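S.K.: Turn this into a model:
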Amino acid sequence: YQIPYLVAGRTGAIASPKAGEDPKKLAISPVGAGPFVLTEFVAESHATFEKNPDYWDADNIHIDKLTLKPRLDPSTVVAAIQSGSVDVAVIPATQAQAAEAAGITVTIETALTASDASINLNTEPFTDPKVVEAFRYAFDRQAFVDVVTAGLGTVTHQPFPEGYLAFAPEVEELWDYDPAKAKQILADAGYEEGDLSLTITAQAGGDVAAELAQAQLAAIGVGSTIEIVPAGSTTWQDEVYVAKSPQLALDGTIGRESPVANLLATYGPEGIMNLSGPHATTEFLDALDAVRATPIDSPDYPSVLREAVKVGVTQSPTNYLYSSPWIFATSDRVGELNLLPSQVRWEGVTVEG
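M.R.: Below is the predicted model:
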């Protein structure tokens, strides 16, 4: 019953069996039926796309050429748009007010984004269940909302934001921020202050969140160092999503049209964002099967789905922290953006000149 959701998103993209025969070539020269065709790719620099005249809705695509670049340093976004070197940019919430003050158009829209402290059960110190339990109480989620999202986000303990169908309110009551309790759990397990240390892995632009996490861990007696993965680098995909080597990574999901697909990506045994993979309990997989077997228009669907979310959250060591909206800055040349909760679309978007 999830098929309507699946075909509405990335999972439903039309694939080329012939192109799939050469995965290495496909990785840098994708083949698809979307609104744009890749014409140039320079690793760590940019990707250039041109309008696909064979796209089914080509008449609604008003951009002839699109160049995609790695995310800019937050401190340079406003200047880049003012200079005309960039027309559209994702900006951190902390830069939104400055961008608006500079006369730049800022668009804020609801997104399915949820950010987490992803924990790896396969590495120390998280091989000890008591450490995992202590970390449940270590993070001040409201502080992340206030500092990282400038108050524009919301607290969440799950890979869905409040207001979305899959959001399970009861999950929000499972663990409170309680550093004293976290310290006591560690002490009862035989850990003295300073015994534990780890590396926090974060993406470029995630410095503020990483430093906040570091301070909150210090408050429970856990030391940490921060490793920032450079912008545009493939290291994040290779080391976090494939090798799953970090102890703790500040990551997140931008959602999927199918909530089951999102739960599999975040908690499934082969989930790209399940840093503890292949960990996934039988109870969780059975709960997902129950969702799949329930018609999406059934009155039972919301409760069955939310039960699967609760099971997924409790069986995983990962701690979701906050959700945040889409925040885009655009130049005067760009018309209204087409932002869906889980993806950015270019149909109907116009650019002058």
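
S.K.: C-alpha only now, for contacts and for neighbours.
M.R.: Will do.

S.K.: can you give me the helices for the stretch 51-200 of the chain?
M.R.: 77-83, 93-101, 129-135, 141-148, 179-188 (DSSP state H, counting those that start in this stretch).

S.K.: And this one, please, so the two structures can be compared:
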Amino acid sequence: MIRTRKRRIGVLTALVTAGALLAGCSTSAAAGGGSGSDTVHWGTKQIATAWDPVVTGSTGATNYLTPIYESLFTLNEKREVKPALAESYSYNQAGDQITIRLKPKLTFQDGTPVNAEAVKFHIDRIKSQQNSALKGSYNNVKSATVIDDLTVRLDLGQQDYQIPRLLSVRGGMLPSKAAAQADPVKLSQTNPVGAGPYKVVEIVPESKIVLEKWDGYWDAANIHVKRIEINFGIDANTLVPGLQSGVYNFAQIDGSQIQQARSAGFDILAGVNRQWGSTFLSLNVNKAPFTDPKVVEAIRYAVNPAEFATKLGFGEGEPSHQPFPKGHPAYVDALDSEHPYNPARAREILAKAGYADGAISFDIAGVATNFDQVAEVLQGQLKAVGIRTTIKLTDFANWGKGYYGKTLAASIFGYVGRDSHVQALTEHYDTGGVLNLSSPYTSAPFQQALKAVRATPLDSPDYPSRLQAAAKAGYENGSTVSLYTYASAIAKKKSLSDLPAIDGFLSWKGVTFTHGD
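M.R.: Model (predicted):
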């Protein structure tokens, strides 16, 4: 999970002031990105609150997990599934069993073996641990069986060729069995142990983590950056000055800062092929007034995605009538015209359903500092059609209790691209989906379309159309109201080479420092 908080401003200001004296020297230790440097100094306003991929409900947090944990499979820049901890997989003829073969002689960072028992334990924990954020994603995985030390079989509830994608990136990140079994809370808070390229050498909860290259990683030859230091909770307004002074050489910045960072000469990594984000309004159809589908329909017509993109996208955002950006495999052209902005139509629907002006009111929940402006724009749009709202934003921990516990009636939230296309859909629209505020509600049309796309091999010519049919059925019958898509941007020193453009997470493979600025 991640959250943001305005903090440590005074400390950072002092660092920026001191760092400014070194700003002209690209070889300084503070710059971290000049000649002779091998450390990524990473600044972010986000705060990591969990380090266990099983309980981390935020897709944005994947960025901080991927250096520590390796998944069973991985994705390349073409979104193709490739081996990682596992070397291969095979399905039975019916497509309802998948057998996974692990690479031999691999260990976790604590020296314990990466074996079939560790995989089975991980999947059992996903399905049984009370605070598991992946439980909904694994609905169709019924059981894991150890065949031998390096082979595990997954029995599925129905034919499902999406499993290799589910076992990629966050869905397949494998923590040490020994660490998770000994103390899952410690694993999540102070002692994350995986089999990824970097090992934790220091962690200050919610403040800082220091990672060093782990030579036991199976692909260590492709890891050239020796050290990553992530500083959390940094005031967003100080990130670009921190880059300029050399305090950071890598920073996650807001859309409002992209032009500033670009003008200052930093590389900007953004776009739908790497770090896009989707902001949406989650409605709970189990709670009034959203038990009436007419209210949900009216809100869809009342929302003006173009206003969000114009006011909050800073030239990098796009209006969105669905949770995926243009170019994404699950993007459906037809959804853009299904509920166009039409406040008059929204008023008409409410009037015919018997709602007088001002009769509908509800609280807009969300995480403070993340969604303040979004909430204000949304409040104005709903007011224009006679819906009264009260904005109630809070810290991540308190908000999360209501959102993940499904007790909120309405909340603003967002996410970045997920590894499995079907996982993205089930998280939004399926029972147990972490983004489905209406869970356990799901719809029959979505379940039917979901079954069809799961039964379709990834390389089938029918796969794109069936994926989009499931995305369309999910959105039309679900309770998510999309607002806009934005660029979740990274600014970096030019001395750090480009990162692979992989949808939804950061890979450090092949990344190097050069002698340039």
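
S.K.: Would you pull the TM-score for this pair?
M.R.: Once the chains are overlaid, their TM-score stands at 0.90 when taken by TM-score structural alignment, normalised by the length of structure 1; 350 aligned residues with a CA RMSD of 2.3 Å.

S.K.: how about JSON lines for the helices of the stretch 51-200 of structure 1, with distance to residue 263 of structure 1 added?
M.R.: Output for those, formatted as JSON lines (distance: least, CA to CA, whole Å):
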{"stretch": "helix 77-83", "distance to residue 263 of structure 1": "33"}
{"stretch": "helix 93-101", "distance to residue 263 of structure 1": "26"}
{"stretch": "helix 129-135", "distance to residue 263 of structure 1": "20"}
{"stretch": "helix 141-148", "distance to residue 263 of structure 1": "21"}
{"stretch": "helix 179-188", "distance to residue 263 of structure 1": "27"}
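
S.K.: which residue lines up with residue 228 of structure 2 in structure 1?
M.R.: Aligned counterpart of residue 228 of structure 2 in structure 1: residue 66 (TM-score structural alignment).

S.K.: does the closest residue to its match other than its chain neighbours sit in a helix, a strand or a coil?
M.R.: Of all residues not flanking residue 66 of structure 1 in the chain, residue 49 sits nearest, at 5.1 Å (CA to CA, 6 or more residues apart in numbering). Three-state assignment for residue 49 of structure 1 (DSSP: H, G, I helix; E, B strand; the rest coil): strand.

S.K.: pretty sure residue 49 of structure 1 contacts residue 34?
M.R.: No: with contact defined as CA atoms under 8 Å, residue 49 of structure 1 does not reach residue 34; the gap is 10.9 Å.

S.K.: between these two, which one's more packed in?
M.R.: residue 49 (19 against 16; other CA atoms under 10 Å).

S.K.: Quick check: the aligned residue for the more buried one in structure 2?
M.R.: Checking TM-score structural alignment: residue 49 of structure 1 goes with residue 211.

S.K.: Who are the contact partners of the equivalent of residue 172 of structure 2 over in structure 1?
M.R.: Counting by TM-score structural alignment, residue 172 of structure 2 lines up with residue 12 in structure 1. Taking CA atoms under 8 Å, 6 or more residues apart in numbering, we find residue 12 of structure 1 in contact with residue 6.

S.K.: how about a cut-off of 10 Å?
M.R.: Counting by CA atoms under 10 Å, 6 or more residues apart in numbering, residue 12 of structure 1 touches 3, 4, 5, 6.
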